[in-house]
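Asks: I'll drop the sequence and a predicted model, then ask my questions.
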Amino acid sequence: MTELLRDIRAYLRADFKLALYALTALWVAVLIAINYTLHLENGLIDAQPLSPWRPVWYFGMYATAYYGAFWLWSQFHHRLDIWRNPRFWLHTLVALVVFSYYAGFAGYVDWAQQFSDYRLYLYAYKVFSNLHSILTIVLPLGLYYLFVDKNQSGFYGLKPKRKGLLVYLMLLGLMVPIILFASFQPDFLEAYPTYRNLTPHEALHVPEWLTAFGYELAYGWDFVPTELIFRGFLIIGLSYVLRTGSPQTENEVTTQPAYLTSPAIAQRGLARPGPVLPMIVWYATIHFGRPLGETISSLFGGYILGVLAVSTRSIWGGLFIHIGIAWLMEAAAFWQLH
């Protein structure tokens, strides 16, 4: 745990610049204000759930948020060479295209319609909506990894590591009393458990716990592609891309970012980690269809998980916390209703 905390302090010392963080906060505030004032997510994109243009709209929103924040980061860290790096463009565009397609994908509706019994259709709809990322995210990234990132060590942080395990356990433990308290609130029970009003067990003639268990496994899986893209691909994977960039001017040589010059970062083996700030700005936009408080809190949660990914070179901590909280909320709601 001490080693992990040293890594986090080293990263913060290298990355933190008051003006950069302030301008990034202003940028994300503008994005949030536009979305929640004009209702871009709910009023435009989600208004046509089956439209083939949804991935295009998502791409426009995500790319604007991400590249805007990345431009700020590159300015303050004197990494303008990044914009001349073809691998940077390829890597980030792959992430944007893949996640935009995933967000706008509606093919699982047709898959579910193969079940004529409405009880099975509704269940299949929910399960397929959580599992389609196997084809829309994991498969494309796997192909990119095999044919482009051949020399990467590990598939974007999916290699299990014990480093930071105690910290993740502590963070999840801190959430237990909060979730228990929330489970007594009416608005919590209006949203959870997400497995509700489903009766596939009646159509299949099996115990209800069996279909509920299958649903919860699919529900937990849905957090995998999010961590894989945002903490794995954009933090761990992008760090290898940044190593290929080389300063092009004398000014850039003498003013290289703290990632290259900080002794603490060099000693910890964290040189040129993928920038966390641009990642969390994009991460916030995927919450635009949810309550404002959840979008704002995603910035802080995404930053913590991003810095932990820099240190551990693994996304398992984020998965552990995300899935753990989701299942704890489901369990607390089931407990209250039964």
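Replies: Done, it's in. Everything quoted here is computed from the prediction, not taken from an experiment.
Asks: For the rest of this, base every contact and every neighbour count on C-alpha atoms.
Replies: Fine.
Asks: so which helix or strand takes in the nearest residue to His287 once chain neighbours are set aside?
Replies: Nearest residue to His287, sequence neighbours excluded (Cα to Cα, 6 or more residues apart in numbering): Thr295, at 5.2 Å. Using DSSP states H and E, Thr295 maps to helix 292-312.
Asks: Residues in contact with that helix: which ones?
Replies: Residues from elsewhere that reach helix 292-312 (Cα atoms under 8 Å, 6 or more residues apart in numbering): 4, 7-8, 11, 36, 157, 161, 163-164, 231-232, 235-236, 270, 273-274, 276-277, 280-281, 283-285, 287-288, 315, 317-318.
Asks: mind listing what's buried in it?
Replies: Residues 295-296, 298-299, 302-303, 305-312 are the ones in helix 292-312 that count as buried (16 or more other Cα atoms under 10 Å).
Asks: Quick check on the contacts of helix 292-312: which are buried?
Replies: Buried members of these, scored by 16+ other Cα under 10 Å, are 4, 7-8, 11, 36, 157, 163-164, 231-232, 235-236, 270, 273-274, 276-277, 280-281, 283-285, 287-288, 315, 317-318.
Asks: So which of those are in strands?
Replies: Among these, no member falls in strands (criterion: DSSP state E).
Asks: what about the helix holding Thr295, distance to the chain center?
Replies: 9 Å (Cα atoms, centre = their mean, to the nearest Å).
Asks: before we go on, here's another structure to hold up against the first:
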Amino acid sequence: MALEFASLLALAAGPASPANLPAQPAGPTLLETAAKALFPVVAYIALAPVLWFFFRRTWRELDVMAHEHQKKTLAEGRYDYRPAVLFVITALVLTLQEYYGGRDFYERHIRPALRDLEIDGVTWVNLRRYNELYGYGWWAFTRVFGYIGVPMIVWKIVFRKDSLLDMGLRIRGFLKHAWIYLLCLAVVLPAVVIVSRAPDFGTYYPFYKLSSRSWFDLMVWEAMYFAQFFALEVFFRGFWLSGLRTTLGSGAIFAMCVPYCMIHYGKPYLEAAGAVVAGIALGSLAMRTKSIYSGFLVHVTVALLMDLLALSHRNALPTSFWGG
């Protein structure tokens, strides 16, 4: 608004000239841009020995298991269809989400249907107040159904003998590995606090921009946000690794990092680049604990903190439950 007002004053003063043109904000220098672009490479090199130290035994166990499985499969003259089915499901799910799980589809198809319900007197529909929240509800639904519903249904039809609980969904033994969850938080949370001071952080989070209107808005948003994180963990750390570990061994973890990084495109650069390390660490953790729950808890804890820090830095935390 201030820049627009300055432009109007300049026009009123007379023809544009270097003296009365509004000053353009200085952008990062080439050196600063290069440093930001190359920082993930330095971080990968620095973190590689740490990841190797913590997970080398898990990676080797996966490779041995995959070797034995492949040797047995070849000896029996069989073919393992799991990688083919999994990659096709992944391509289909991510493509459907890209084209039908976003705001455009919601505005063209879901919003008109909600408007008809509102006209018919359905009391829980209030487009004027909650249209943006409904849009994110559609986004969360497509993630949950796409990441859990589609792969689980198709997998059970094709591989009837496989137990879906083996996709990291068993709770047994979770407390035994709780210390790993706490260790991850001890490493990640200070970094989140530091990154939260970045200029683009406060304007990017939370995704739902009306979260500051009321605690109700914030709580409903976080519930949907958490649900899609759970679905994401089931898909990438459960479905993906369970389906590929007997074929690719530890390579399944690194293969999973490719689509996992790509779904972060559009977010801040360092967050997308950090998804590679997060994918390796969370994937290795899921294989070590045979559970997705530690990764899920790390994800939602960090996500909640990021939203709260962003709101706090803008002095925009809700002040009432329902809002005005």
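Replies: Everything's here; your move. Everything numeric here is computed off the predicted structure, so don't read it as measured data.
Asks: TM between them?
Replies: Superposed pair, TM-score by TM-score structural alignment, normalised by the length of the second structure: 0.63. Supporting alignment: 240 aligned residues with a Cα RMSD of 3.5 Å.
Asks: that older thread, residue range for the helix holding Thr295 of the first structure in the second structure?
Replies: Helix 292-312 of the first structure corresponds to residues 269-289 in the second structure, going by TM-score structural alignment.
Asks: Now the matching stretch on the first structure. Mean distance?
Replies: Using mean Cα distance after the TM-score superposition for the first structure, stretch 269-289 of the second structure ends up 1.5 Å from its aligned counterpart in the first structure, as a mean over the superposed pairs.
Asks: mind listing the helices for the stretch 151-300 of the first structure?
Replies: Assigned by DSSP state H, counting those that start in this stretch, the helices in the stretch 151-300 of the first structure fall at 165-182, 186-191, 200-204, 208-221, 223-227, 238-243, 250-254, 258-261, 263-268, 276-285, 292-312.
Asks: As CSV, the ones you listed with distance to Ile32 of the first structure would be great.
Replies: Output for the helices of the stretch 151-300 of the first structure, formatted as CSV (distance: least, Cα to Cα, whole Å):
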stretch, distance to Ile32 of the first structure
helix 165-182, 26
helix 186-191, 23
helix 200-204, 39
helix 208-221, 27
helix 223-227, 20
helix 238-243, 26
helix 250-254, 33
helix 258-261, 30
helix 263-268, 33
helix 276-285, 8
helix 292-312, 8
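Asks: among those helices, which is nearest Leu31 of the first structure?
Replies: Relative to Leu31 of the first structure, the nearest member of those by Cα to Cα is helix 276-285, separated by 8.1 Å.
Asks: what packs against the closest one?
Replies: For helix 276-285 of the first structure, the packing partners by 3 or more Cα pairs under 8 Å, 6 or more residues apart in numbering; DSSP states H and E come out as helix 18-38, helix 54-76, helix 292-312.
Asks: Could you tell me the angle between the last one and helix 165-182?
Replies: Same thing as helix 292-312 of the first structure. Put simply, helix 292-312 of the first structure runs at 170 degrees to helix 165-182, going by axes from the mean of the first three to the mean of the last three Cα atoms, to 10 degrees.
Asks: go on, the longest one?
Replies: Computed with the same axes, to 10 degrees, the direction of helix 54-76 of the first structure lies at 130 degrees from that of helix 165-182.
Asks: How about the first one?
Replies: If you take the same axes, to 10 degrees, helix 18-38 of the first structure sits at 30 degrees to helix 165-182.
Asks: neighbours around Pro291 of the first structure, how many?
Replies: Using other Cα atoms under 10 Å, Pro291 of the first structure has 10 other residues around it.
Asks: And it, how close does it get to Ala284 of the first structure?
Replies: To Ala284 of the first structure, Pro291 of the first structure is 12 Å away according to Cα to Cα, to the nearest Å.
Asks: Who are the contact partners of Ala140 of the second structure?
Replies: Neighbours of Ala140 of the second structure in contact, by Cα under 8 Å, 6+ apart: 224-225, 227-228.
Asks: Swap in 10 Å and give it another go.
Replies: 101-102, 134, 146, 221, 223-229, 231 (Cα atoms under 10 Å, 6 or more residues apart in numbering).
Asks: From those, list the buried ones, please.
Replies: Buried residues within the contacts of Ala140 of the second structure, defined by neighbour count using 16+ other Cα under 10 Å: 101-102, 134, 146, 221, 224-229, 231.
Asks: Give me the nearest residue to the aligned partner of Thr136 of the first structure in the second structure, chain neighbours excluded.
Replies: Correspondence of Thr136 of the first structure to the second structure, assessed by TM-score structural alignment: Gly146. Leaving out its chain neighbours, the residue that sits closest to Gly146 of the second structure by Cα to Cα, 6+ apart is Val93, at 5.7 Å.
Asks: Number of residues surrounding that neighbour?
Replies: By the criterion of other Cα under 10 Å, Val93 of the second structure has 18 neighbours.
Asks: if I look at it, how far off is Ala178 of the second structure?
Replies: The gap separating Val93 of the second structure from Ala178 of the second structure is 32 Å, by Cα to Cα.
Asks: any idea how far Arg268 of the first structure is from Lys150 of the first structure?
Replies: In terms of Cα to Cα, Lys150 of the first structure sits 25 Å off from Arg268 of the first structure.
Asks: More neighbours: those two, which one.
Replies: Remark: of Lys150 of the first structure and Arg268, Arg268 carries more neighbours, 15 against 10, as counted by other Cα under 10 Å.
Asks: Could I get the contacting residues of that one?
Replies: 3-4, 6-7, 10-11, 311.
Asks: For the residues you listed, work out which two are farthest apart.
Replies: Using Cα to Cα, these span at most 12.5 Å, a distance reached by Glu3 and Tyr11.
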